[in-house]
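>>> task: produce atomic coordinates for the following.
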Amino acid sequence: MTYQSSPTILPGIIGNAASIHALASQIGKIAVTDCPVLLKGETGTGKELFANAIHQLSDRKGEMIAVNCSAIPEHLFESLLFGHEKGAFTGADKNHDGFFAQAHNGTLFFDEIAELPLVHQPKLLRVLESKYFCRIGSSEKRHFTGRIISATHQNMSQRVKDKAFREDLFYRLNLFELTIPSLAQRREDIPLLVHYFSKQHKSMTFSQCAMDLFKYAVWPGNIRQLKNTIDKLVILADDDYLSAQCIHALSVCEADPDVLSKLAREIIELPIENKIKAIYDALVEAAMDQSGGNKTKAATLLGVHRKVIERRLHQITATASY
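Next up is the predicted model:
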């Protein structure tokens, strides 16, 4: 199975799912403003990619500076964010521009904003309210002309209730609050993403069953996990054509039980009298077709013994003859 193109709906973002198109529409309207944006979404959904898309669509002249709030050493917070003057403290052997200065006329992206220590939150709030900051060791006020975008995978409202995050800062950051859909919420985009990630390495094709396996797999790590899985397959696979059997053998993903439950409910609603027999027969026929009529391969695809295939084929033939 091949896909000729990957539709780009935002800079660096591809997709066809309705949820992604709706989000892209919102971003198109918000990007041209100076308003702060809070991006919410599970781990691995691509929050930084969406932040970068907003930055590019804003047509800002400066750069986007990304800051991981969970990785800022507490004793370096003010120096890293606001900068410092030479001699301001031991080891400050030269002037240093902090993240606010680096994002001049650009975008300052605070990733994992919920992890920002409570002690530092008032300092960030002060800059957002006044639009001014000072380097350590200087009283000169510098004007911050950048835009703030924040991101988190946590429940910010709950963090506020737990007194782990300041309510006033929360409302300063989320004038526009956007939720990035999980991969489970945009499963129809999985074939496009698989194709896109595999093409970054080499030309590969996937059987329909292989692609279905990707679509119905569980992806707790979302797009990041899917990309890592494709990267593994490109290295581990012996052929440029990948079947579901190959993917099973390499144990890189597993079916989502919730999807299987949904599929079972859909089957129950079908206007068929003996649903179990109909599904058994359909599975065997599909496996035989996929394996080119090879019973052993068909049995492997279904995870059963060859005799199960032979018995079912005999019953299908007997029923048809009757």
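>>> please count neighbours and contacts with C-alpha atoms only from this point.
Fine.
>>> for the stretch 51-200 of the chain, what spans make up the strands?
For the stretch 51-200 of the chain, the strands defined by DSSP state E, counting those that start in this stretch occupy 64-68, 107-111, 132-134, 141-143, 147-152, 176-179.
>>> to compare against the first, here's another:
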Amino acid sequence: MDKILLIDDDEALGYSIKRSLADRYLVETADTPRLAYEILHNTPDISLIFLDIRLGDSNGLHLLERIKKDFPDIPVVMITAFGTSDTVLESIRLGAKDFLTKPVNIEDLIEYIEKYKQNKRFKICGNEYIDVENINSKGFIGISKDIREVLKIVANVSPTKTPVLILGESGTGKEFIANMIHDYSGRKGPFVPINCAAIPRDLIESELFGYEKGAFSGAASSKPGKFELAQNGTIFLDEIGEISKGLQSKLLRVLETSEIEHLGGTKKIKLDIRLIAATNKKINELMDENVFRPDLYFRISGVTVNLPPLRERKEDITQLTKYFVGVFAKEYKKEITCINKDVISLLETYEWPGNVREFKNVINTAVMLADGRSIEKEHIKLNEIVNSNSKMEIFNTNLNEAVENLEKEMILKALKENSYHLSKTSEQLGISRVTLNAKIKKYNIIIK
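Predicted coordinates for the structure are as follows:
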């Protein structure tokens, strides 16, 4: 029988849950951090912890941080009657799986137990393998400093109406962050995304603002636009750097007045929406080139979120690998429990020009190819064509930068071929070990 630990200072709630679940689960209850730790140390095989965020004079987040340090393999779901966006995101950042609000419904509690309880089959791997975690997350996967900073910004900005501009390369997760801001905003309306680069320029205005019947050839009936559909919610304008200067002027007017008119119409429609925009372009350069209006930039960038490329947060590779292996193993009904450590080393040396989107596809393929209970190096199929093209980009710069980029690529390649043995790598490159160490430090190359 699965063992569940409920940490909550409401004794009546603890008794009620324990009694309701007695025929399915063994429920231990604790009303203080001290008692919770006694149970954790003395009760083996706890499958899941439910933790109240307020424990009398104690802070549940502090206890969560301590539990994840001492018992990292036990999933934790936070319970509270005082859920706010900052506590939700801080809980996720500290390692909580999810968030459950009071009053607690027993059916919901059972659903959470079945979804998040620890899966014992992930404990059979040897020393040369990493256990696959049964990760279930709606959050942004990562432990790096940059990602923690992003989550702090998201927590602070979510409950406000401040417009947000998300900057980052393709595949870094801009829409995911936008959706997260909406989810924690408390807004009752929908999240409405639109990719400005995917719609022909002569159609995007009607897509955004809607149109009346007969407004143009082919307009056989009236149609609401994306802004109207996002009423009381959030509109996400992805690749906003692609819209024309003319449309930028109209968009600025809409943001200033909070109202729109359909194409071919005269009626003004008042809006209550949250705007989030994103681009993978260097928007300062677009303004310098007179391609993007500075006044629109200032209007949409109340808060700016900079998403780092995956190559700059290699410390997140292990977590991302575990997460996506778990996702695709479940999808393909495969009993994968381990990841060879050589796989992680290989993934950490690749530059990931397609960022997390490319990473997800690589792991998807690896899980499909795996014919046993582990992910091995031969299952990882990196996009060598894309990688070659990215290497060609080193020449689209000045000479000194091109030489440095090529030197870094050669060092990474040699390290990979020599399994990160420094003496063999320096011999292959024809340089001394001292010189190799200096260049590794210069280029911030991570040696595993």
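>>> mind putting the strands of the stretch 51-200 of structure 1 in CSV, distance to residue 189 of structure 1 and mean neighbour count included?
Output for the strands of the stretch 51-200 of structure 1, formatted as CSV (distance: least, Cα to Cα, whole Å; neighbours: other Cα atoms under 10 Å):
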stretch, distance to residue 189 of structure 1, mean neighbour count
strand 64-68, 27, 19
strand 107-111, 25, 26
strand 132-134, 43, 20
strand 141-143, 42, 13
strand 147-152, 23, 24
strand 176-179, 17, 16
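>>> mind checking which of these is nearest residue 28 of structure 1?
Taking Cα to Cα, strand 176-179 is the member of the strands of the stretch 51-200 of structure 1 nearest to residue 28 of structure 1, at 12.2 Å.
>>> the strands of the stretch 51-200 of structure 1 into TSV, with extra columns for distance to residue 312 of structure 1?
Formatted as TSV, the strands of the stretch 51-200 of structure 1 follow (distance: least, Cα to Cα, whole Å):
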stretch	distance to residue 312 of structure 1
strand 64-68	57
strand 107-111	55
strand 132-134	75
strand 141-143	76
strand 147-152	52
strand 176-179	48
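>>> distance-wise, check the closest residue to residue 379 of structure 2 other than its chain neighbours relative to residue 187 of structure 2.
Excluding its sequence neighbours, the residue lying closest to residue 379 of structure 2 (Cα to Cα, 6 or more residues apart in numbering) is residue 366, at 4.7 Å. Counting by Cα to Cα, to the nearest Å, the gap from residue 366 of structure 2 to residue 187 of structure 2 is 39 Å.
>>> of the two, give the one with the bigger neighbour count.
residue 366 (23 against 20; other Cα atoms under 10 Å).
>>> follow-up on the earlier one: okay, and the aligned partner of the residue nearest to residue 379 of structure 2 in structure 1 sits in which element?
Matched by TM-score structural alignment, residue 366 of structure 2 corresponds to residue 233 in structure 1. Per DSSP states H and E: residue 233 of structure 1 is located in helix 222-236.
>>> hmm, back to that, how close does the residue nearest to residue 379 of structure 2 get to residue 336 of structure 2?
On the measure of Cα to Cα, residue 366 of structure 2 and residue 336 of structure 2 end up 11 Å apart.
>>> which neighbours do those two have in common?
Shared contacts of residue 366 of structure 2 and residue 336 (Cα atoms under 8 Å, 6 or more residues apart in numbering): residue 375.
>>> element containing residue 38 of structure 1, please.
strand 37-40.
>>> that strand vs structure 2, mean deviation?
For strand 37-40 of structure 1, the mean deviation from structure 2 after alignment is 0.4 Å (mean Cα distance after the TM-score superposition for structure 1).
>>> for that strand, packing partners?
If you count contacts as 3 or more Cα pairs under 8 Å, 6 or more residues apart in numbering; DSSP states H and E, strand 37-40 of structure 1 packs onto helix 47-57, strand 147-152, strand 176-179.
>>> what span of structure 2 lines up against the second one?
Think strand 147-152 of structure 1. Aligned by TM-score structural alignment, strand 147-152 of structure 1 falls on residues 274-279 of structure 2.
>>> how many residues are close by residue 222 of structure 2?
Applying other Cα under 10 Å, we find 16 residues neighbouring residue 222 of structure 2.
>>> what range does stretch 29-41 of structure 2 cover in structure 1?
Counting by TM-score structural alignment, stretch 29-41 of structure 2 sits on no residues of structure 1.
>>> roughly how far is that stretch from the heart of the chain?
Distance of stretch 29-41 of structure 2 from its chain centroid, counting by Cα atoms, centre = their mean, to the nearest Å, is 32 Å.
>>> now do stretch 285-304 of structure 1
Centroid separation for stretch 285-304 of structure 1 versus its chain: 34 Å, with Cα atoms, centre = their mean.
>>> which positions within it qualify as buried?
Neighbour counts over stretch 285-304 of structure 1 (16 or more other Cα atoms under 10 Å) mark 285-288, 290-291, 295-299, 301-302 as buried.
>>> all set now, cheers.
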